[in-house]
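K.L.:
Show me how the following folds:
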Amino acid sequence: MNTLNRKVLSIFVLLFLLILLGCVNNKKKKSTESSVTEETQAISKPFFKLSLAEWSIHNMIMDKTFNPIDFADKAKEMGFEGLEYVSQLYKPLYKDSADSKAALQEVLDSLKMKSEANGLKNVGIMVDNEGDLASPDEKERLQGVGNHKKWIDAAAFLGCYYVRVNLFGSEDPTVWVQQSVKSLTDLAIYAKTKGIDVIVENHGYLSSNAPLLVEVMKGVNMHNCGVLPDFGNFCLKREGGEQGGAKCIEEYDRYGGVQQMMPYAKAVSAKSYDFDKDGNETIIDYGKMMQIVKDGGYKGYVGVEYEGTRLSEEDGINATKKLLLKVANELK
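P.N.:
Down below sits the predicted model:
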């Protein structure tokens, strides 16, 4: 091989090595970029799923500017995965019917169709005004238990996993615990046959006394009976002994309360009232609260429940959702 041929061959070998090195480096670069993208996506994905509590739009529904049948449409539009219905918001649609049972079924048919069309999960039904489950009067208590069963049936039909109930009735802590355990046991036994959980929200008075509520959970001791920790409902006593509306004069520690409830939590309610210029809730430390939720090992649905008045319901919902996602990225 002459000198010229050797030089040409050397040039080709050098070019080949340069091209090969470039391909390797480019592959490494793409692999690094892919890893960064995957890591970013992992960080931005919260440890919980987002649901919308229908009470967040109760004013729109009650003033008849929004049809509750379209709840799934609104939740989808606002970027939620799950739906948490409120029983009392549908009562006007069936209560005056000659056949209220059939009318309620028509409502449920429509809600199921809407949720499926939007690809959303029916998470639960928040049941109100169906009787005091902690009433010291046995007849009243049993009537309340019976009234709640139709909503367990409704939840099963919709594909929900829970019904949320209230524990109102006796003002005597001992009697309250005793009656609450009996009612929840009755409901949990029935709900078990339907694949439904019965959960209790801290909703004022004795139900907001976390240690008492935990005592009730221990008394029931059933897998499908739990609690719904709400970030804001820890008022133990209001002026004039009112159940709602009046000024709260005694409150249980919200952070300690949620922490005590978390071992029994089957859902979480992210209550909000107002926000400062930086987007933080003005009453509740969301970072502290969501750290408690995360440390409790919870990975289910967190329901946005805006109850403020300064912002519109839609703006309040969006502000709450934005804060939850922001906080999720900041938690340890």
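K.L.:
use CA for all of it now, contacts and neighbours both
P.N.:
Fine.
K.L.:
now the strands: where do they sit in this protein?
P.N.:
Using DSSP state E, the strands of the chain run over 49-53, 82-86, 121-126, 162-165, 197-201, 225-228, 235-238, 248-251, 268-272, 301-306.
K.L.:
got these as JSON lines, with mean neighbour count and distance to Ala191 columns?
P.N.:
Shown next, in JSON lines, are those (neighbours: other CA atoms under 10 Å; distance: least, CA to CA, whole Å):
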{"stretch": "strand 49-53", "mean neighbour count": "24", "distance to Ala191": "22"}
{"stretch": "strand 82-86", "mean neighbour count": "25", "distance to Ala191": "18"}
{"stretch": "strand 121-126", "mean neighbour count": "24", "distance to Ala191": "13"}
{"stretch": "strand 162-165", "mean neighbour count": "27", "distance to Ala191": "9"}
{"stretch": "strand 197-201", "mean neighbour count": "26", "distance to Ala191": "7"}
{"stretch": "strand 225-228", "mean neighbour count": "26", "distance to Ala191": "9"}
{"stretch": "strand 235-238", "mean neighbour count": "21", "distance to Ala191": "29"}
{"stretch": "strand 248-251", "mean neighbour count": "15", "distance to Ala191": "32"}
{"stretch": "strand 268-272", "mean neighbour count": "24", "distance to Ala191": "20"}
{"stretch": "strand 301-306", "mean neighbour count": "26", "distance to Ala191": "20"}
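K.L.:
Quick one: closest of these to Pro136.
P.N.:
strand 162-165 (17.2 Å; CA to CA).
K.L.:
Please generate a structure for the following sequence too, so the two can be compared:
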Amino acid sequence: MSTHPTRRNFLTKSALGLAAASLAGRSLSAAHHKSGDHGHAHADTWFDISLAQWSLNKDFWSGKRDKMRFAEITKREFGVNAVEYVNQFYLEGFTQSVTKELKKVSDGEGVKNVLIMCDRCGRLGDPDANEQTAAVEAHIPWLEAAKTLGCHAIRVNAHSEKSESYGTQLDRTADGLRRLCEIGDDYGLHVIVEPHGGLSSNGAWLVALMDLVGHPRVGMLPDFGNYGSKREGWTYDIYRGTAQSMPYAKGVSAKTHHFDANGEESTVDFRRLMQIVKDAGFTGYVDIEYEGQDIDPDTGIKLTRDLLVKLGGRL
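P.N.:
Here you go, the predicted model:
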């Protein structure tokens, strides 16, 4: 076995050291939480912090961690008091009894349920009218679940047929999204769109979509890592996309991938992105969504959390 440190080992050891030092000097214990405040991980942050369940997706898919204890894990292991669920982990055998159990766990831990990220529900802009209606209706159980959990929103995908024109996809997706917003209004819930592939990763198209839907329940979940699509071979400036999206934001996804030895996100200008968020007057939930490969998810989550806390006190 080689005794030379690999890049992965170096980053892991550096990240672990930074996380430990940060926790020692800036404890996230209850003494540093705002009294009665669910999301703030530090008294000085101008936004609330939540944990996106996708950050631990490998553990939930493998069964290493219990998806039903997500709120407990978030509070006890990461010191975060708010969660954002991903419906994919609960699709098999889902009933509202599952929702009630999740609510019981979150209430027991004093954790705020923020939203449910909804995938595999069909395309809201499907060119087939029956398929489009089925996609709208497939979101209803998640609206019901979100209502029971006390969430403020569900996150949906604004997808259509990619082979069709920019304008055609816009019109069809706006129609399906508006219909879903009308149903969401009955539940008192927002329906928010995340840049998530196809034209939904184009900031200008998303703005046009918001304006065309024109419903008070519609909104966006800007994601620092989802503007443009490497898989589809095109780029979009993430700073421009974030700035375009913020006027419609009802949440923010602070996605991270890599950290340097100083605990800074090394793939994007994270400070600049958070400054854009602050300049927009946003004070809601910013979620931790770690998707990196160089270090383990637990460390990535803690480093993202600590970076948010730091910027929340300095910007």
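K.L.:
picking up where we left off before, arrange the strands of structure 1 in CSV, one row each, with distance to Val293 of structure 1 as further columns.
P.N.:
Formatted as CSV, these follow (distance: least, CA to CA, whole Å):
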stretch, distance to Val293 of structure 1
strand 49-53, 13
strand 82-86, 18
strand 121-126, 18
strand 162-165, 19
strand 197-201, 15
strand 225-228, 12
strand 235-238, 20
strand 248-251, 20
strand 268-272, 8
strand 301-306, 10
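K.L.:
Show the contacting residues for the residue lying closest to Glu171 of structure 1 once chain neighbours are set aside.
P.N.:
Closest residue in space to Glu171 of structure 1, ignoring its immediate chain neighbours: Leu206 at 7.4 Å, by CA to CA, 6 or more residues apart in numbering. For Leu206 of structure 1, the contacting residues are Phe168, Glu171, Pro173, Trp176, Leu212, Leu213, Leu236, by CA atoms under 8 Å, 6 or more residues apart in numbering.
K.L.:
Structure 2: which residue goes with the fifth one?
P.N.:
Across the two structures, Leu212 of structure 1 finds its equivalent in Trp205 of structure 2, going by TM-score structural alignment.
K.L.:
The last one too?
P.N.:
Correspondence of Leu236 of structure 1 to structure 2, assessed by TM-score structural alignment: Ser229.
K.L.:
Would you check that my belief about that match contacting Gly197 is correct?
P.N.:
Yes: at 6.3 Å, Ser229 of structure 2 and Gly197 qualify as touching, with contact defined as CA atoms under 8 Å.
K.L.:
doesn't Asn329 make contact with Ile43 of structure 1?
P.N.:
Yes: counting by CA under 8 Å, Ile43 of structure 1 touches Asn329, with 6.3 Å between them.
K.L.:
returning to that earlier point: right, and the match of Leu212 of structure 1 touches Asp171 too?
P.N.:
No: taking contacts as CA under 8 Å, Trp205 of structure 2 lies outside contact range of Asp171: 10.9 Å.
K.L.:
ok, the alignment partner in structure 2 of Ser269 of structure 1 to Ile295 of structure 2 distance?
P.N.:
Matched to structure 2 by TM-score structural alignment, Ser269 of structure 1 sits across from Ser253. To Ile295 of structure 2, Ser253 of structure 2 is 20 Å away according to CA to CA, to the nearest Å.
K.L.:
Gln275 of structure 2 too?
P.N.:
Distance from Gln275 of structure 2 to Ile295 of structure 2, by CA to CA: 26 Å.
K.L.:
Neighbour count: those two, which is higher?
P.N.:
Ile295 (22 against 15; other CA atoms under 10 Å).
K.L.:
nearest residue to the more buried one other than its sequence neighbours?
P.N.:
Once flanking residues are discounted, Ile295 of structure 2 sits nearest to Thr12: 5.1 Å by CA to CA, 6+ apart.
K.L.:
any idea how far the one you found lies from Tyr285 of structure 2?
P.N.:
From Thr12 of structure 2 to Tyr285 of structure 2 the distance is 28 Å (CA to CA).
K.L.:
what does Met68 of structure 2 give?
P.N.:
Counting by CA to CA, the gap from Met68 of structure 2 to Tyr285 of structure 2 is 22 Å.
K.L.:
residues contacting the residue opposite Glu289 of structure 2 in structure 1 once aligned?
P.N.:
Using TM-score structural alignment, the equivalent of Glu289 of structure 2 in structure 1 is Glu305. Going by CA under 8 Å, 6+ apart, Glu305 of structure 1 touches Leu52, Ala53, Glu54, Trp55, Ser56, Ser269, Ala270, Lys271, Ser272, Ile317.
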